[in-house]
Structures are given as structure tokens and as C-alpha cells.
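Enquirer: Got a predicted structure plus its sequence, pasted below:
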Amino acid sequence: MTDALVGSESHVRILRVCSVLAWILSLSMTALSSNLPLFDSSPNAVLPPSESSWTRLAIHPLLRWDTFYFAHISRHGYIHEHERAFFLGSPLVMRAVAQCLRLFRPVDLHEVQLLSYDELLLGGMVAALSCSSTTTLYRLTLHHMGSPNVAFLASLLSLLPSSPVTLRLVPCTEPFFTYLSYRGMLYCARGQWLLASGCFALAGMFRSNGIMLAGFIIWGMLIEPFITSQKVGITRLPYSIILTSVILMPFVWHQFSAYLVFCTVDNPAPWCSHVPPSIYGYVQAKYWNVGFLRYWTPQQLPNFLIAAPPLALLPSYSAHYLHHALLPRLRASLIPHQSPNKDDSSTPTASPFLAPSIAPHAIHALILTLTLLFAAHTQIILRLAASMPFTYWAAAWLLVEHRRWGKYWVGWSVIWGAVSIILWTTFLPPA
């Protein structure tokens, strides 16, 4: 057994312990800060004081913001139009795990069989706990960058997310979407395209931006072979189209099921005449004011400032990678007689952070960040950054090659992570 393999196994064991400790710390801080006054008392109306104080202590702080929608959808299905902004993945997981937990406690036959909010929240928290993506990130980083130390550093940095509550405790989309995205990316790195497509399709059941994950299939099966001048079999193109279609299916089904409800009646909804008829875009624009530059108002300046660290880090590392790694490869593929200078420090082999295989991650991170910056609620980057391994590769890049800025990132991650827990439990923005 090689030293690298022994070191990798040791890293994985440490990361597992650290992940559990991080979860316990997040839960403890959430429980403690839940004693602070609430800005909005809605959770008290839905979850009245119960006899089981430990259950209330653990569950009550979780019912905030989007969790209201997920819990309501889980109990009753889609009732209101605006609930179609949320996909069915999280409600299904909450309900399934809550039903399993019910098997371990007696149920009064006279009791209403509809799952209660505390059962659904507990089920969601248990499901979120099982979706730790730290070790998957380690294996993904090790595959791409070939350095156990870099993989270990990036994975440790992932234990300092910018939204620890939504990633570790709350039955929102983040823990499930992040885990499935990481697994799919790892399968892509290993050339296991069918498994990757399955993971990405499941991720698409939780968030609409899951459709962007299809880019990893397209890049790995079609674009990368073109850049490296590999021979592509005649079946590769139709196979990649099928796998990509599978990834798009959850989003398409979400729109189609809404179309059947709202557009096949005597008085169809306004969005039914749109091309294409998408309820998702309609409710996002109508109820959340989502659209190009709609968020760019003086009132939203605090949200831009809060989200500034990841908004600055991700495009910076993406631009650095595209300039020093991807563009030289593209030039070399288009001009076959041109070869990179071995003494050039900008060649892809000069740094593990310029590994050729992370090109789709750089492109994906740049597109998603710019989308959130210009056409969404920008502070959502604080919750979505964890779903991109590129975030923690960028943080590791700062620590290794720009140590001063790397220390600033770690300091901000620790401070903001703690502050965000308090803001969440007291029902204060950013959501």
C-alpha cells in the first residue's frame, strides 16, 4: 500500500469525524440562538409548545423561510400557484423519512394520520444529516488534482459553508442537491456517464438549476474528446443526447404537471399562452420579482455586500483558470503545431489548481455566478456556493497561492457562518 493511499484513508477518517463535529456544532448554535426573539412569529403558530421539550428544541428553529413551503407541500401537495416555485424533491424526502420514523413510535388509531409539521421537519433533518458530501468532495478533488494535501485542504474548507443551517440541518434543497451534484460530478470524472446522469436527474428534482449539470455530460462526452483529438464513436452523440434528456426530465415534468392543472381549464392562467408555457419562470417573476437586473435597486445593496465574498472569489478563480489553463489548451487544439512553452509558468501542469479536467467546473461556476448576480436574488449564492466544488477549490487556491486573501476568506467564513445561524433562527434575512 502506497504512502499516498495510506494518507488518503487517514484524511477520509479525519474528515468524517470533522463532519460530525461540524454538524453537532451547527445544531448546538441553532438551538441556543433559537432562544432569541423572533422577527416573525409564524413558527409559533405552526409549532405550538409541545410536551417533548427536546423535540421542540431541535425542530422549532428549522421552520423558517422556504421550509414553510416545503413542509406544506409535503403535507398537502401543491395547493397554491406560488408553491410551484419549489420542486418536489425536498417534500418527498421529508415525507418518506417521516413515515419511516413513525414506524418506531405507536400511533393512536384515533389520531389524524396526516404527518405533523414536527414529524416532517425531523424527517428532513435526518435526511439532511445523511447527505454529507465532504468525503465525496475529497475523492473528486483527488481525482482531478492528484494531490491528497490539496484534496484534504479543500474538503476541510467545505466544513465552513456560508449557510451552515440550510446545508446541514434544514430540509431545504441544499443538502440533497449538493450531495447529488458531487456524486454526479465524481461519476463524470470516472467516465460513468449513466450513473452521472441519474445523479444529476435526481438533483434536478430539488432545484431548477439542476439542468445546468447536463453541461458536465456534454463536456465529458463530446467537447473534451474534441479538444484532445480523441476518436468519438458514432453512438456517442445520440447516447449523450439521451443522458442529457434524462437530466432535463424533472424540470420538464414540473412544468407539464402544472400545465395540466392550470392550462386545461376554462380560464387558463396567464402564463399558459407564453412560449414556452413555464409556470416556474412566471411565479418567480410575479411573486419573487426575479428577472434580469430587477434586483439591482438601492434597497438590495446590503444583500449584494453580504454576498460579495463568493461573488468575488468564484469569477476571479474562474477567470484565472480560463486564462491560464483552458484557453492555452483550446489554442493548442485549434493550432496543432503550436505547443506550450515548458518554461511557461502558466501551463496547466504548473499548478494542481489548473488541472485540465476541471474546465467544466470553471465554466459552470462562472455561468451560475453571473446568473445569480444579474438575474436572481443575489444573496442565494450564499446557499448555492456549497453545491459547487469549485468554491472550495477556489478557497484552497487562495490559501496556497494568495495566502493573505485565503486567511481573509477563512475568517469571513467562520464569522459569517455563525452570524447566518443567528439570522436564520431569528427569522431575519438574508434567507
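Expert: Structure received. Numbering: from 1, shown residues only.

Enquirer: CA atoms for contacts and neighbours, from now on please.
Expert: Fine.

Enquirer: What's the separation between Asn267 and Thr378?
Expert: Distance check for Asn267 against Thr378: by CA to CA, to the nearest Å, it reads 35 Å.

Enquirer: So if I had to pick from the two, which one is more boxed in?
Expert: Thr378 (23 against 8; other CA atoms under 10 Å).

Enquirer: want to compare, so here's the second one:
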Amino acid sequence: MLGYRAVLVISGHVLNNVAFVAAAAYFYRLSVLILKDSGAAYRASVLFCFNPASVFYSSLYSESLYALFSLGGLFYLFSGARTVAMIMLALSGSARSNGALNAGYICFEALLQAYDAAIQKKRPMWAVQALVTGFLRSTFVFLPFFAFQAYGYLNICVHGDTDELRPWCKAKLPLLYSFIQSHYWGVGFLRYFQVKQLPNFLLASPALSLAVYSIVHYTKLLHQLFQSTSIHEQIIAIVDGRLVEAHESSDVATVLKSEISTGLHNKKQGNTEVKKRKSVAASAASAASLDGNTSTGRIVGDNKDECPLLVLPFILHLTFMTFTAFFVMHVQVSTRFLSASPPIYWAASRILAPARGGSCKRWGYFIIVYFVAYILLGSLLFPNFYPFT
């Protein structure tokens, strides 16, 4: 008969693996919603299922729950279910402290709503309401982080031994976890830049390189997007819930309809203004599809490089996390820290697109080898307490 500890371990493994499967499902749905390309979304989802940090998603670790709540929350946010999204994103902050950064997506969505209300609808009070609501929802996402800090402060600084207060208790902003990382683990800006840490920088270099490539790639596509169509049209397309693309390949035809915010209400009105806005939104959606053409008209492969405005908050988030991982954290943690960031897999899926050849095909092999090698390497190092991440 199994003992309590054995049941606890088995339950943890089952919970984590079920959460990871659910996270993968949300990853696919989110990718289809953002990329408007079921083929690219499928390839990205497969890569996510076999990502280099897979050992953390199948063992007793918080990564699976964080990915589930983050990806699920983002899917519901950009699908229009803001309350569900707010709760799930807050839960992501309960699983991991960096989940609090997901509040930035709510801020982005609130800014879109406020812009539409103030500029397009000429309703400044609606804009204020959107901003206030966005602020409150963002604050809610931060609640688990604040609760943890308050719990530590009350137990150690208030109800603890007042004669031997820890230094962080006297700080203007007492942050327990930040003090532990800095004091005991040596976490801080450039503090990990030491010759003896070169092996760890090499260990993290594939993840960081792929992250930087993703940032550069989508930054270029966003630049092309802003040149081809106005930001105003893009915002109308998103807020009206009409950023729709019919993407066809040899055997796939996908038409994705994204209903965000006021689209359903406006359809009921049927007035001339709404029809005009829908027309503008449709043209913006068409312009948002970058057909792999560069500014000189050169065609890169046969597949389309999709980059709607909704990619922007993902790139900003990934940029901040990559900077933090390289300059502040223990750099080897990058493999795990960045493993739930969608743009990394979106960019990699572009490289692995069947129609691409030449250098893209070679880089595709490197990506596959990297993913497989790190799954095996992590399975050896992590259980034996080596610094895999």
C-alpha cells in the first residue's frame, strides 16, 4: 500500500502533466487567434510540447501551472472574456512571481479600448472607464505578489524577533524574495558576469539566441506593418473584433473570427457608422497580412509572415524577460524562464515551415537538435541537482 509521501509525489506528477496538456491546448488556440495561421500554430504547439525545458513541465515544479494560467489567461483576454482572463492571469502570479508581468497585457488591451472610445467613438468618459477598469484588473493580477510580500513581512518583520530584524525589513519597499535572491543567491545587475560562469552562459546561449531572433524578427514585421497601414486602422480592426484573415495553403483553409470588446454590440445596431468602421477594419486586416515580402518586394518563401498589432505586447514582454535573464538573473535559468513565451515558438515555427529551404532548412535542423538535446540533457542534470536551469 502506498504511503502518504508516495501518493503526494504521484499526485504532483499527474497534476503537472495534466496542466501541461491543458497549457499546450491553450497555446494552440492562442497561436491561431494571434497568427491567423493554423499551420504555424500547430508547428509552434508541437515545439512547445517538446520544448528544451520539458523536464520542468513533467516533474514536480510550478512551470506547468504557470504556463496553463498564463496561456489560458491570454487566450481569454484576447477573445474578450476579460474577467476569466483576469482570474487566470492572477493565478499565474500565484504559481510564479513573474506571472505578475502578465498585467501588462491587460494594460495593452485597456489602452486599445480607451483609444477607440476617445478617438473613434468620441466618448471620453468611456475612455476613462476603460483605463480605470484596466488599472483595477491589472492590480488584481498583482495581488498574489503583494500577498506573498505582506505575508513574509508580517511573519518575519512584525511578529518575528524585533531585536534581530533582517535588513530588508527596514527597506523603504520591503521585498522578501528580492532580498533572498540578492543576499543568498547573488542575483543582481551584472553580478553574474564572471569568468567562472562562462559554462552557464554557454548553456543558456541557445535559448537567449532564439529569443533575440524572435524579438528582431517580429520587430521588423511590426515596422513593415506600421508602414503598410496606420495604427488607427489596426486598433479599429482589433476593437471591432473584425481582424479576420482567410489563410489558404495546399490543404488548409482557415477563417478565424475574433470577437473582442464592442463588436457584438455594434453588429446589433446596424447603422451606417458601424458598417463604415467594419469596412475599415476589414481593410486593416488585409493590410496586416505581410506576405513575406520585404520592403524591396523580395519574396521569402511561399508562406505568409503574419504580424498583427496583437503581437506587440508579446514582444515587449519577451524583450523585458530576455534582458532580465541575461543581465540580472542566473543566466542558465533562461532556458526555463523563457520557455512559456509564445513568440519564441512562433518564430521557430516560421523557420520550420515546409516551404522554406536553404539556410532556413539548416537552421530548422539546429532548432530540432537543440530541443531534443536539451530534453535529454535536462532529464540527466535536473534530477541530479546540477545547474541545468
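Expert: In hand now; what should we look at? Being a predicted model, the structure only gives us computed values, none of them experimental.

Enquirer: Neighbours of the aligned residue in the first structure for Phe385 of the second structure, how many?
Expert: By TM-score structural alignment, Phe385 of the second structure lines up with Phe427 in the first structure. Applying other CA under 10 Å, we find 22 residues neighbouring Phe427 of the first structure.

Enquirer: Next, Phe427 of the first structure: secondary structure please.
Expert: Following DSSP: H, G, I helix; E, B strand; the rest coil, Phe427 of the first structure is assigned to coil.

Enquirer: Next one: it relative to Ser42 of the first structure, how far apart?
Expert: 9 Å.

Enquirer: what do we get in the second structure for Trp393 of the first structure?
Expert: Residue correspondence, TM-score structural alignment: Trp393 of the first structure in this structure matches Trp346 in the second structure.

Enquirer: I'd say that match and Leu47 touch.
Expert: No: Trp346 of the second structure lies out of contact with Leu47 (CA atoms under 8 Å); the separation is 9.2 Å.

Enquirer: Pick out whichever of those two has more residues nearby.
Expert: Taking neighbours as other CA under 10 Å, Trp346 of the second structure and Leu47 compare with Trp346 leading, 24 against 20.

Enquirer: residues touching that one, list them.
Expert: With contact taken as CA atoms under 8 Å, 6 or more residues apart in numbering, Trp346 of the second structure is in contact with Ser31, Ala40, Ala41, Ala44, Ser214.

Enquirer: quick one: the third one and Pro342 of the second structure, what's the gap?
Expert: Distance from Ala41 of the second structure to Pro342 of the second structure, counting by CA to CA: 10 Å.

Enquirer: what's the overlap in contacts for the two?
Expert: If you check Ala41 of the second structure and Pro342 against CA under 8 Å, 6+ apart, the residues they both contact are Ser31.

Enquirer: Could you say which helix or strand holds the counterpart of Ala127 of the first structure in the second structure?
Expert: In the second structure, Ala127 of the first structure lines up with Leu15, judged by TM-score structural alignment. Using DSSP states H and E, Leu15 of the second structure sits within helix 4-35.

Enquirer: List the buried residues in that helix.
Expert: By 16 or more other CA atoms under 10 Å, the buried positions in helix 4-35 of the second structure come out as 12-13, 15-20, 22-35.

Enquirer: what's the distance between Ser351 of the first structure and Glu401 of the first structure?
Expert: Using CA to CA, we find Ser351 of the first structure at a distance of 10 Å from Glu401 of the first structure.

Enquirer: Chain neighbours aside, what residue packs nearest to Tyr345 of the second structure?
Expert: Among residues not flanking Tyr345 of the second structure along the chain, Ala44 sits closest, at 4.8 Å (CA to CA, 6 or more residues apart in numbering).

Enquirer: counterpart of the one you found in the first structure?
Expert: Ala44 of the second structure maps onto Ala154 in the first structure, by TM-score structural alignment.
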